[in-house]
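Student: requesting a structural model of the entry that follows:
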Amino acid sequence: MSVKVFNNSKHKWLSEIRQHMISEELEAVFLKRKSNGYSFSDYSEAKKWVDKLKNNGYKDYSNDDWLFYEGDKLLSKNM
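Tutor: Just a heads-up that it's a prediction; the model follows:
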């Protein structure tokens, strides 16, 4: 099953946020190869991508609360 990421601070799914970013810096090409661009094959891939977002100078997202879902089940919070 796939893992989806929700930004609980901004109330948006990662797919909505992703449309407004510079994709090269966050390796969007890599993301598309590993997933469909909106969900990830597993939790570790999703967490790695969110960690890059939080640590690469995107101040708008660095302190946000992220939720990871597999289907309707909450897997983890990344604050």
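Student: all contacts plus neighbour counts: C-alpha atoms, from now on.
Tutor: Fine.
Student: can you name the next helix or strand after the longest helix along the chain?
Tutor: Assignment by DSSP state H gives helix 43-55 as the longest helix of the chain. Next along the chain after helix 43-55, taking DSSP states H and E as the criterion, comes strand 66-70.
Student: next, the second sequence, to be compared with the first:
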Amino acid sequence: MLLEAGDVIPVDGVYIDGHNVSCDESSATGESDLIKKVPAAAVMQGIREGNTNIKKLDPFLISGARILDGVGTFLVTAVGQNSSH
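Tutor: Down below sits the predicted model:
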């Protein structure tokens, strides 16, 4: 699926590719911090290279999150009652 600033994500998914994607997940998680998303391939590369700061790399998009900045594509992993929101 495509995503851009202003979208509310209706499904769960994994961020594949894009530019400067960040979102507000407060409706789903209660956290008010802006979450910067990292493409899944970059996360995998960090794991392979032994990146010790891997917890900061987040490729997951959860239903109910609002895209605040950027554009990109993501792979849908869960919909409806199977999604997290």
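Student: quick TM-score on the pair, please.
Tutor: Aligned and superposed, the two chains score 0.28 in TM-score terms (TM-score structural alignment, normalised by the length of structure 1); 45 aligned residues with a CA RMSD of 4.3 Å.
Student: show me what the longest helix of structure 1 is packed against.
Tutor: strand 3-7, strand 66-70 (3 or more CA pairs under 8 Å, 6 or more residues apart in numbering; DSSP states H and E).
Student: turn those strands into CSV, columns for mean neighbour count and distance to Lys32 of structure 1.
Tutor: Below are the helices and strands packed on helix 43-55 of structure 1 laid out as CSV (neighbours: other CA atoms under 10 Å; distance: least, CA to CA, whole Å):
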stretch, mean neighbour count, distance to Lys32 of structure 1
strand 3-7, 22, 14
strand 66-70, 20, 18
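Student: in a markdown table: the ones you listed, plus distance to Asn78 of structure 1.
Tutor: Listed next are these as a markdown table, based on distance: least, CA to CA, whole Å:
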| stretch | distance to Asn78 of structure 1 |
| --- | --- |
| strand 3-7 | 10 |
| strand 66-70 | 5 |
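Student: number of nearby residues for Arg33 of structure 1?
Tutor: 10 (other CA atoms under 10 Å).
Student: ok, longest helix in structure 2?
Tutor: If you go by DSSP H, structure 2 has its longest helix at helix 40-48.
Student: could you pull out the strands in structure 2 for me?
Tutor: Applying DSSP state E to structure 2 gives strands spanning 2-4, 12-24, 34-36, 60-61, 66-78.
Student: could you identify which of those strands is most buried?
Tutor: strand 60-61 (a mean of 22; mean count of other CA atoms under 10 Å).
Student: ok so, going back, just want the angle from the longest helix of structure 2 to strand 66-78.
Tutor: 80 degrees (axes from the mean of the first three to the mean of the last three CA atoms, to 10 degrees).
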